[in-house]
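Engineer: fold the following and give me the result.
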Amino acid sequence: MPLAAPVPTIGQHALLVFLLQVAFLLLLALVLGRLAMRFRLPAVAGELSAGVLVGPSLLQPLLPGFSDWLLPQQAAQMNLLDAVGQLGVLLLVGVTGAEMNFALVRRRGLTAAKVSVAGLVLPLGLGIATGFLLPRSFVPAGTDPTVFALFLGVAMCVSALPVIAKTLLDMKLLHRDIGQLILAAGVVDDVAGWFLLSVVSAMATVGLTAGVVAQSVLYPVGVVLFAVVIGRPLVRAALRRAGRSQSAMPTVGTAVVLVLFGSAATQAMHLEAIFGAFVCGVLIATSGVVDPQKLEPLRTLVLAVLAPLFFATAGLRMDLTALARPAVLGAAVAVLFVAVAGKFGGAFIGSRLSRLNRWEALALGAGMNSRGVVEVIVAMTGLRLGILNTETYTIVVLVAIVTSLMAPPILRYAMAHVEEAAETRLGMDTRTAAAPEGTPDRGPDAVRTTEQRGDA
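Structural biologist: Now for the predicted structure:
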């Protein structure tokens, strides 16, 4: 029996182009990310801009020859870059899940639930309605309009917990009650968002029938139940064994293997791989046996290298020249308005129902309205599944960027009025006076505007 011919390795030229793609995009993403942070903007805005600059929006029209050499429109070549980006986003979602603090949700319980539910239901409904109202030219050929509308609804209702946390940290609000409440609601939003994305992705992959809809809902529920009953003790045992070493390497390696196996499992079920990555990340967070310091090398690698590279590759798919067409520009403005009105309005309403004053509600709305990282991941998922075309993908990523840029100035404005109101009520300057250490909390559903500020 003749031996099978060996699989050809990657060609020298293809490898050269791939290495230059990664080096060039990563360098540009890091530089622009740091530049964005210098202007007190989210780093993701600069990292996305790296891809936009070398994509069809700028480099292709200006230097088509160089663009075609660096980014050849060949599936085999671009798939190499996509594979690295997919690895980066799976580990990013896994790290995000591993940093979830469910104690926040328990402490802020009812208020966080009201803010999160209102901030999910209203934008979800408005996004679905918008998806049905957009012209059919924005729906890719072969995509069910209902699936497209459902996907747009999911894209409108997500929040970006990593961007929210970084914004609160930069503004020294992370340890304030208002910051903790925003984070608690963001945790609930993240869990619901990944669940909904997995459901809609399954519908897009398998088809839209009553049986598929039921299966799409039951499968994620089954994954969660399996994770809680069987996955948690297995993850705990694996991490406990890895943690016996003084080195961080076994823990990092075990965490990566768990996230990738979880991703593969949900991908095999026609759910999204990122759903499995997120679930495994949450299992790591709730295992109770991991020293957070041992996961720091993984977090550093993901945030410093893999995540910026993923966002740069995401920016490659944006075509801002499409906005020159009145129909696309009009759709972009409409979708952005719906996204802001739904998320901001929903969180504001939920806050007011929890008896927070209007400035506190404004701060909650601003924080929850930030889409950033999660929305970009959702958009990339939609593009890969064929639910979005280039125009709708560009619009959704623009929503992610604009809403992330909106959050810091609105939060500063709202918190200035929160502190001013507290000063008026208490006859003190809360911006310079700190609450005595050990001041008792007024309950999980109350926001102490005079709580001592903390900096992580």
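Engineer: drop to CA atoms for contacts and neighbour counts, all remaining ones
Structural biologist: Noted.
Engineer: name the helix or strand for A366, please.
Structural biologist: A366 is located in helix 358-368, with elements delineated by DSSP states H and E.
Engineer: pull out the buried positions in the following helix or strand past that helix.
Structural biologist: Heading C-terminal from helix 358-368, the first helix or strand you meet, by DSSP H and E, is helix 372-385. Under the neighbour-count criterion of 16 or more other C-alpha atoms under 10 Å, helix 372-385 has 372-383 buried.
Engineer: please list the residues outside helix 372-385 that contact it.
Structural biologist: 44, 89, 151, 155, 158-163, 197, 201, 204-205, 311, 314, 388-390, 393, 396-397, 400-401, 403-404 (C-alpha atoms under 8 Å, 6 or more residues apart in numbering).
Engineer: one more to line up against the first:
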Amino acid sequence: MWQNPTHSPEAANLPSPTLGRLLCGALVALGIPFIIGTVLVKLFFLPLHGWQAAHGNGWIGAMSIGLCISVSALPVLIGIVRELEPVYRPVGQLALKLAVVDDAALWIGLAILQFAARGPDALHGWTGFEGLAVLLLIGMAFLSSWATRNLKNPPIWVIWAAVPAYLAAGSWASHELGLHELIGAYFAGALMPPRWVRRLPVEAVGTFSLIWLAPMFFGHSGLRIDGDALTWPSVIASLLLVVIAIVTKILAVWIFPPAPGLTHRQALGIGSLLQCKGLMEIVAATILHAHGMISEFAFASLMVLAVISTTLTGPMFRLVSGRSHAQTAG
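Structural biologist: Below is the predicted model of the structure:
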């Protein structure tokens, strides 16, 4: 999906991480902001007026906000990295690899938090539909495994027909299990045979979604903000969340770089890219808000956080990665 970096001095000198180092770096980059954000939200934000969620105990609400603080905006980062100068793209692509892991962890975390918010009732009172949903997901996994081995190059119309079928089945299954439909759609997409997905115009669909669908989703989410929640305390809380999100994300990457031998500027540049919240945080906050796991005030503050962090991503990256004209000429 992403173009390889051009042959530049920085590209040649950028260390290549092992898979284990990359996964550990991604978990640290996600875990430190999540833990610090959760604790700070529990101690200082939830006691504020209007921040207590309708469902779930205090720690569930704190972890929900902490998850939103720690995520990275994979779709937005793809567009940002494409626009980087060639000398910066190796750093940008390394950040994208971490963001892919963050993206998967986000959806898994959302599912776990929704089950945790339901408490002991999560597995009680199941009907035949819940069992059918589980069997459907298992069947989709086996079908994908079989298709990967035995149906490597089907007609393109078969792939196009399978996409909406998978998405609809995954959405229905997650809905029946008490989860948001987007969670099921995400895992259904992840289950599709990789060879099939590579034959789809993923970049064209992504560009169309980013240009046409994302603004409508932004607007729809913005209309759901309660105007009474946009008070000065909420604005101040949003700014504090911005500081927490940026500092903890950059600090996490700087403490444990995803590749050995990265310079301080490269580590800070990766951290500044990963702090971008963008669409993924808005999606997560919308799901959590719809299930009553975060309050109106927290939802409004997270919307402001998403806009501010996304706007600051480009300037912050240029600031920490500042390259002199002499280096450029060389």
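Engineer: tm score of chain vs chain?
Structural biologist: Put the two chains on top of each other and the TM-score (TM-score structural alignment, normalised by the length of structure 2) is 0.79; 306 aligned residues with a C-alpha RMSD of 3.5 Å.
Engineer: quick one: map F66 of structure 1 onto structure 2.
Structural biologist: Aligned against structure 2 by TM-score structural alignment, F66 of structure 1 finds no counterpart at all.
Engineer: residue closest to the middle of structure 1?
Structural biologist: V374 (1.7 Å; C-alpha atoms, centre = their mean).
Engineer: need the counterpart of it in structure 2.
Structural biologist: Checking TM-score structural alignment: V374 of structure 1 goes with M280.
Engineer: now, the contacts of helix 372-385 of structure 1 that are in strands?
Structural biologist: In strands, defined here by DSSP state E, there are no members of those.
Engineer: of those residues, buried ones?
Structural biologist: 44, 89, 151, 155, 158-163, 197, 201, 204, 311, 314, 388-390, 393, 396-397, 400-401, 403-404.
Engineer: which residues touch stretch 322-339 of structure 1?
Structural biologist: Under C-alpha under 8 Å, 6+ apart, the answer for stretch 322-339 of structure 1 is 123, 126-127, 130, 134, 156-157, 391, 395, 399.
Engineer: sort out for me which of those are in helices.
Structural biologist: 123, 126-127, 130, 156-157, 391, 395, 399 (DSSP state H).
Engineer: how many residues are close by R149 of structure 2?
Structural biologist: R149 of structure 2 has 9 neighbouring residues, counting by other C-alpha atoms under 10 Å.
Engineer: distance of it relative to F142 of structure 2?
Structural biologist: Separation of R149 of structure 2 from F142 of structure 2 (C-alpha to C-alpha, to the nearest Å): 11 Å.
Engineer: ok, S209 of structure 2 next?
Structural biologist: 30 Å.
Engineer: again with V28 of structure 2
Structural biologist: Applying C-alpha to C-alpha to V28 of structure 2 and F142 of structure 2 gives a distance of 32 Å.
Engineer: likewise Q114 of structure 2?
Structural biologist: For Q114 of structure 2, the distance to F142 of structure 2 - C-alpha to C-alpha - is 26 Å.
Engineer: buried only: go through the contacts of stretch 322-339 of structure 1 for me.
Structural biologist: 123, 126-127, 130, 156-157, 391, 395, 399.
Engineer: can I get those residues in JSON lines including distance to G276 of structure 1?
Structural biologist: Below are these laid out as JSON lines (distance: C-alpha to C-alpha, whole Å):
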{"residue": "P123", "distance to G276 of structure 1": "25"}
{"residue": "L126", "distance to G276 of structure 1": "28"}
{"residue": "G127", "distance to G276 of structure 1": "25"}
{"residue": "T130", "distance to G276 of structure 1": "29"}
{"residue": "M156", "distance to G276 of structure 1": "22"}
{"residue": "C157", "distance to G276 of structure 1": "20"}
{"residue": "E391", "distance to G276 of structure 1": "29"}
{"residue": "I395", "distance to G276 of structure 1": "27"}
{"residue": "V399", "distance to G276 of structure 1": "26"}
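Engineer: which of V28 and F142 of structure 2 has more neighbours?
Structural biologist: Legend: neighbour count by other C-alpha under 10 Å for V28 of structure 2 and F142, higher for V28 (19 against 13).
Engineer: quick check: closest non-adjacent residue to the aligned partner of that one in structure 1.
Structural biologist: Under the alignment (TM-score structural alignment), V28 of structure 2 pairs with A118 of structure 1. Of all residues not flanking A118 of structure 1 in the chain, G346 sits nearest, at 4.6 Å (C-alpha to C-alpha, 6 or more residues apart in numbering).
Engineer: having no further points to raise, I will conclude here.
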